[in-house]
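**Student:** Build me a structure from this.
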Amino acid sequence: MGNLKIGILTISDRASQGLYQDFSGQEIRRVVDNYTSDSCDFAYCIIPDEEELIYDKLVYLSDTEKCCLILTTGGTGPALRDVTPEATERACQKMLPGFGELMRKESLAHVPTAILSRQTAGIRNQTLIVNLPGKPSAIETCLKAVFPAIPYCIDLLEGPFMTCNPAEIRIFRPKK
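**Tutor:** Below you'll find the predicted structure:
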């Protein structure tokens, strides 16, 4: 089916202004490159914490860029400008709260403030959207927890078949 098209959307006022380097988006790409055996095309964007911009970019990456997976980073906390989950819920037809529940559970083993995180996931058309935390060190923890379900979810959405590196991650697909 060709290359996997994956969107990486960094939501950060300061990174979007060039005030600091986007280590979170880079970490997502590093982890995904390690986990997948496929050739991936990445659609990479950095935008400020503005709900309408986040919504518009999620719709664009799904509907125009045809990403099978969009991974966001940032904007999932309780701060007033943290609006990524709200934009994600608006963009999605179906929500998958288990992703956020599992990411919080795994993160709690490392930091008690994980209960403040509002990560979620959902489906827009044939795209899986997953909100990850903004802290680079938390990205691998969260992706390691939820990635085993991602290829099968993409299968269920009739997206491209994703193969993964078994030395890095064990994915789950039900036996046929």
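**Student:** When you work out contacts or count neighbours from here on, use the C-alpha atoms and nothing else.
**Tutor:** Fine.
**Student:** Number of residues surrounding the residue nearest to Arg124 when sequence neighbours are not counted?
**Tutor:** Of all residues beyond its chain neighbours, the one nearest Arg124 is Cys92 (4.4 Å), with distances taken as C-alpha to C-alpha, 6 or more residues apart in numbering. Taking other C-alpha atoms under 10 Å as the neighbour definition, Cys92 ends up with a count of 20.
**Student:** To compare with the earlier structure, here is another sequence to fold:
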Amino acid sequence: IQQNLIELADKEQCDLIVTTGGTGPAPRDVTPEATEAVCQKMLPGFGELMRQVSLKYVPTAILSRQSAGIRNKSLIVNLPGKPKSIRECLDAVFPAIPYCLDLIGASYLETNEEIIKAFRPKA
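**Tutor:** I've put the predicted structure just below:
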């Protein structure tokens, strides 16, 4: 996983890298560790918000280890593995993603506000 993240961030220069799954407590769940190993900065607020949202639906959300971090000009976001949970978590954190990309020097990301609104502080 680490090598894939490095290639996407460094070689392909992806501004946003999104993973799904591998965030639970099982031995095979190593996505957060791989993300942390390749990132210069971690952004714990992403995981905190995703767990908070998931707790509205399932008490086992406390077992989830979603995370996010920055490698150079790439934002890496680890989402849960189940499609319903992916949607719930992505809806919660996505409004902050375009501004985060602005702050790290990535490309400017526009959104279709009919689908999802990006939050950028007023200048």
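**Student:** any idea what Thr163 of the first structure aligns with in the second structure?
**Tutor:** For Thr163 of the first structure, the equivalent position in the second structure is taken to be Glu110, counting by TM-score structural alignment.
**Student:** Does its match touch Pro98 like I think?
**Tutor:** Yes. Glu110 of the second structure is in contact with Pro98 according to C-alpha atoms under 8 Å; the separation is 7.4 Å.
**Student:** ranges for the helices of the first structure?
**Tutor:** Ranges of helices in the first structure, per DSSP state H, are 13-16, 23-35, 51-59, 84-91, 97-108, 136-146, 150-156.
**Student:** In the third one, which residues are buried?
**Tutor:** Just to be clear, that refers to helix 51-59 of the first structure. Within helix 51-59 of the first structure, the residues scored as buried using 16 or more other C-alpha atoms under 10 Å are 51, 54-55, 57-59.
**Student:** Check stretch 111-123 of the second structure too.
**Tutor:** Using 16+ other C-alpha under 10 Å, the residues of stretch 111-123 of the second structure that count as buried are Ala118.
**Student:** quick one: contacts of that stretch?
**Tutor:** For stretch 111-123 of the second structure, contacts defined as C-alpha atoms under 8 Å, 6 or more residues apart in numbering pick out 91, 94-99, 110.
**Student:** The residue nearest to Thr23 of the second structure when sequence neighbours are not counted and Ser107 of the second structure, how far apart?
**Tutor:** Closest residue in space to Thr23 of the second structure, ignoring its immediate chain neighbours: Arg65 at 4.9 Å, by C-alpha to C-alpha, 6+ apart. In this structure, Arg65 of the second structure lies at 28 Å from Ser107 of the second structure, with C-alpha to C-alpha, to the nearest Å as the measure.
**Student:** Against Gly21 of the second structure, how distant is Phe119 of the second structure?
**Tutor:** With the distance defined as C-alpha to C-alpha, Phe119 of the second structure ends up 26 Å from Gly21 of the second structure.
**Student:** so Leu109 of the second structure touches Pro98, yeah?
**Tutor:** Yes. Shown here, Leu109 of the second structure and Pro98 form a contact pair, counting by C-alpha under 8 Å, at 5.4 Å.
**Student:** Could you dump the buried residues of helix 51-59 of the first structure into a markdown table with distance to Leu4 of the first structure added?
**Tutor:** Output for the buried residues of helix 51-59 of the first structure, formatted as a markdown table (distance: C-alpha to C-alpha, whole Å):
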| residue | distance to Leu4 of the first structure |
| --- | --- |
| Glu51 | 27 |
| Ile54 | 22 |
| Tyr55 | 22 |
| Lys57 | 19 |
| Leu58 | 17 |
| Val59 | 18 |
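**Student:** now, among those residues, which is nearest to Gln126 of the first structure?
**Tutor:** Checking those against Gln126 of the first structure by C-alpha to C-alpha gives Val59 as the nearest, at 11.5 Å.
**Student:** Quick one: map the closest one onto the second structure.
**Tutor:** With the correspondence set by TM-score structural alignment, Val59 of the first structure lines up against Ile6 in the second structure.
**Student:** The nearest residue to that match once chain neighbours are set aside: how many residues sit nearby?
**Tutor:** The spatially closest residue to Ile6 of the second structure, leaving aside those adjacent along the chain, is Val38, at 6.8 Å (C-alpha to C-alpha, 6+ apart). For Val38 of the second structure, the number of neighbouring residues by other C-alpha under 10 Å comes to 20.
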